[in-house]
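A.B. asks: Quick check, what structure comes out for this input:
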Amino acid sequence: MTKKTEILIYGMSDFAKLMRTYLDRVELQKVVAYVADQNFIKQSNSFDTLPLVPFEEVEVLYPPKSYSMLVAVGYSNMRARQFMFDKAKKKNYNLINYVSPAAIVDESVKIGENNIIFQGTVIEPNVVIKDNNIIWSSVNVSHDVEIGSHSFLASQSLIGGCTKIGNGCFLGFNSTCSQNLSIGEESLIGANALVLKDTMSFSKNIGSPSKVVGFHQKEGICVR
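C.D. replies: All right, here's what the predicted structure looks like:
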């Protein structure tokens, strides 16, 4: 009998609970515990009916050779997503991907680690998706796009062909990035924005067509 892959979810939020629901629906997978940094664990040692384990000691209780991990943290603080991913990597866990069976992902697409791709998304040929990205439902990623690491693509966003998305970007609901663009690292693209030219790193871009309305190099992208 084939053994199930036992998974730890690094995160303690509604999004982490959602990912448990999806992961447990995959045959031969089972979420066995949640993980959080010690300073976020107050009194209870459980979350969503499962054990809640301090990250600082997780490798003792759930060794990396026996368990895989998914870092499941949303977009409210984008730099926190990278920070947690890097910490998990340092503990040598296998960081899994979740790709919805209701997503259409061309067989030529190259996908790194700890990526989450939700239902209704279409990813065309020759796309490269690096590490730790969340691609929400009904996103359209056109051919020959490169998506860096640690980015968040909200529902119904569209990326035109041959565009490059830098690390740590946030694309809002119904936003559109035209073809052959370079979206600078940690760019924020607002909801319903239409991006027709390259964006500067750490810039906030809103409107149709989009305009730069600010920068966030010091604090990073924080979405409330």
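A.B. asks: can we go C-alpha only for contacts and neighbour counts from here?
C.D. replies: OK.
A.B. asks: so residue 5 makes contact with residue 64?
C.D. replies: No - with contact defined as Cα atoms under 8 Å, residue 5 does not reach residue 64; the gap is 11.9 Å.
A.B. asks: State which strand of this structure is the longest.
C.D. replies: strand 29-36 (DSSP state E).
A.B. asks: Now that one: buried residues?
C.D. replies: For strand 29-36, burial by neighbour count (16 or more other Cα atoms under 10 Å) applies to 30, 31, 32, 33, 34, 35, 36.
A.B. asks: Just the closest of those to residue 204, please.
C.D. replies: For the buried residues of strand 29-36, the closest approach to residue 204 (Cα to Cα) belongs to residue 36, at 30.4 Å.
A.B. asks: for this structure, longest helix please?
C.D. replies: Ranked by number of residues, the top helix in the chain under DSSP state H is helix 78-90.
A.B. asks: So which elements touch it?
C.D. replies: When contacts are defined as 3 or more Cα pairs under 8 Å, 6 or more residues apart in numbering; DSSP states H and E, helix 78-90 packs onto strand 68-71.
A.B. asks: quick one more, to check against the first:
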Amino acid sequence: MDKEALMHKHKKLIIVGDSDFAQIAFEYFTHDSSYKVDAFVVERDYRTRDMLFGLPVVDLENIADNYNPSKYEVFIAVTYTQLNRVRTRLYHKVKSLGYKIASYVSSKAFIWQNVKYGENIFIFENNVIQPFAELGNNIILWSGNHIGHHSVINDNCFISSHVVLSGHCTVKENCFLGVNSTVANNVTIASDNWISPNSLITKDTEENKIYSSNNSIPSAVPAKKFFKVKEQ
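C.D. replies: A predicted model of the protein is given here:
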């Protein structure tokens, strides 16, 4: 983002969370977006401080009392806990309060002009997203990934770093793809998959499975059981 654009911080932002990712999100929104962060919010049972970076940390339960939904946008800065379920729950909670959901796309990412993406998206630097790719809502792309042409990433996914999705791939809902994992052309990653770091996936996967780094055979333990996912 150019310096002139950064001087005009015309959008007000609240970040949900105060952990490492929330702190990183604060840095990126502050130095590479048109947003000005005004506060952090955390669920009351998990709030352990009152200030962060000189900004208030307030109870999520009181967010609407302190920050008018018509004046603020919100980003949910939570990683992949419970196969993205915690971030997803907070995303829907904030939307139900009437807030517009913000996204961040690094000025140092390469995203082709016809790529489509939704809200609560965070795309770090050095991501390459090729023509006709589509991203749903509530997706995190950490740094340095390659998302091939005509590929689709559905809602509530976390793509770590240096992941390769080849052309015409599909990633279904609630997935995690580990560092240096690779998905071959025309492969579908089923919902609720944990793809371990350095995995090579060459054929369609099965729902609710963990795939290790040495082959495309899933673990005997279901992914949702391993990560203690609580069904809503």
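A.B. asks: before we move on, the earlier item: which residue numbers in the second structure go with the longest strand of the first structure?
C.D. replies: Aligned by TM-score structural alignment, strand 29-36 of the first structure corresponds to residues 35-42 of the second structure.
A.B. asks: can you give me the helices in the second structure?
C.D. replies: For the second structure, the helices defined by DSSP H occupy 3-7, 20-31, 63-66, 85-96, 223-226.
A.B. asks: Now render these as JSON lines, adding mean neighbour count and distance to residue 163 of the second structure.
C.D. replies: Listed next are these as JSON lines, based on neighbours: other Cα atoms under 10 Å; distance: least, Cα to Cα, whole Å:
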{"stretch": "helix 3-7", "mean neighbour count": "11", "distance to residue 163 of the second structure": "30"}
{"stretch": "helix 20-31", "mean neighbour count": "17", "distance to residue 163 of the second structure": "19"}
{"stretch": "helix 63-66", "mean neighbour count": "13", "distance to residue 163 of the second structure": "36"}
{"stretch": "helix 85-96", "mean neighbour count": "18", "distance to residue 163 of the second structure": "21"}
{"stretch": "helix 223-226", "mean neighbour count": "17", "distance to residue 163 of the second structure": "20"}
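A.B. asks: Distance to residue 132 of the second structure added to these, as TSV?
C.D. replies: Output for the helices of the second structure, formatted as TSV (distance: least, Cα to Cα, whole Å):
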stretch	distance to residue 132 of the second structure
helix 3-7	28
helix 20-31	26
helix 63-66	37
helix 85-96	25
helix 223-226	30
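A.B. asks: For the residue most central in space within the second structure, give me its contacts.
C.D. replies: For the second structure, the residue nearest the mean C-alpha position is residue 140 (2.3 Å; Cα atoms, centre = their mean). By Cα atoms under 8 Å, 6 or more residues apart in numbering, the residues touching residue 140 of the second structure are 79, 121, 122, 123, 157, 158, 159, 160.
A.B. asks: Residue in the first structure paired with the first one?
C.D. replies: It refers to residue 79 of the second structure. Superposed on the first structure with TM-score structural alignment, residue 79 of the second structure falls opposite residue 74.
A.B. asks: That match: what's it in contact with?
C.D. replies: Contact analysis of residue 74 of the first structure by Cα under 8 Å, 6+ apart lists 15, 81.
A.B. asks: How much space separates it from residue 3 of the first structure?
C.D. replies: 30 Å (Cα to Cα, to the nearest Å).
A.B. asks: residues in contact with the residue mapped onto residue 133 of the second structure from the first structure?
C.D. replies: Mapped onto the first structure by TM-score structural alignment, residue 133 of the second structure lines up with residue 127. Contacts for residue 127 of the first structure (Cα under 8 Å, 6+ apart) come out as 108, 109, 110, 141, 142, 143, 144, 145, 146, 147.
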